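Colleague: pasting the structure only:
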């Protein structure tokens, strides 16, 4: 559970930083939130990696969720376009990350089985 909270925090902090970057174009005061968002996201990711989450899984989920959430929120907040093709692309990215996660879980299960059998 702690891992998912850290990952969620990393995603939300990165999205906050990215959306603040857009807001800072017109109001430079937002750059403070840009820096805090990105620094916080990387700190949360580093703690997540220390807990043993694979870098490919952590980064994949973080990036895919960040892209999806940023695209949707940018459309809502800033009126950025969000077309069907863009939505399909987001879905493909999320699907790819799910494949990485499923593959990672299978690899861990196989490694655990081999360790129990004395092969490792």
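Modeller: Sure, I can see it. Remember, predicted model here, so these are calculated numbers, not experimental data. Residues are numbered from 1 along each chain as shown.

Colleague: switch to C-alpha atoms for all contacts and neighbour counts from now on
Modeller: Noted.

Colleague: count the residues that sit near residue 6.
Modeller: 20 (other Cα atoms under 10 Å).

Colleague: same thing with the one 3 residues further on?
Modeller: Residue crowding around residue 9 was assessed by other Cα under 10 Å; the count is 19.

Colleague: and here's the other structure:
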């Protein structure tokens, strides 16, 4: 369970950093730029801790997949970036893949 919490912290850190990257306006705004660097540093640190227990492919698939979906949701609400049906369907398939890995794969570290 601890591994999943650490992976979740890595994912949230990456999503915050990516959202701040948009807000940094090409690193021209100091506050969001600092958040980008700190967020990505935390994301990679916590992902590295996860890799002590979980295989790199599975951890990265979960990290990237959930990161994509969460970042798209934040983009929709904070930046007004609309998602069409194809984007929503694709993200649904990503979530389904993460669920399949977690429920049925022995490689996921549980």
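Modeller: Received the coordinates, thanks. Treat the numbers as computed from the prediction; the structure is a model and nothing was measured.

Colleague: what does residue 94 of structure 2 correspond to in structure 1?
Modeller: Aligning on TM-score structural alignment places residue 94 of structure 2 opposite residue 93 in structure 1.

Colleague: ok, now residue 50 of structure 2?
Modeller: Matched by TM-score structural alignment, residue 50 of structure 2 corresponds to residue 48 in structure 1.

Colleague: hmm, its match is touching residue 8, no?
Modeller: No - in this structure residue 48 of structure 1 lies outside contact range of residue 8 using Cα atoms under 8 Å: 10.4 Å.

Colleague: enumerate every residue touching the match of residue 50 of structure 2.
Modeller: Applying Cα atoms under 8 Å, 6 or more residues apart in numbering to residue 48 of structure 1 gives the contacts 3, 6, 7, 58.

Colleague: turn those residues into CSV, including distance to residue 42 of structure 1 and secondary structure.
Modeller: Shown next, in CSV, are those (distance: Cα to Cα, whole Å; DSSP: H, G, I helix; E, B strand; the rest coil):
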residue, distance to residue 42 of structure 1, secondary structure
3, 14, helix
6, 11, helix
7, 10, helix
58, 11, helix
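
Colleague: in the top helix by length along structure 1, what counts as buried?
Modeller: In structure 1, assigned by DSSP state H, the helix with the most residues is helix 84-116. Under the neighbour-count criterion of 16 or more other Cα atoms under 10 Å, helix 84-116 of structure 1 has 90, 93, 94, 97, 98, 100, 101, 104 buried.

Colleague: that older thread, once you drop chain neighbours, what's closest to the match of residue 94 of structure 2?
Modeller: Excluding its sequence neighbours, the residue lying closest to residue 93 of structure 1 (Cα to Cα, 6 or more residues apart in numbering) is residue 64, at 6.0 Å.
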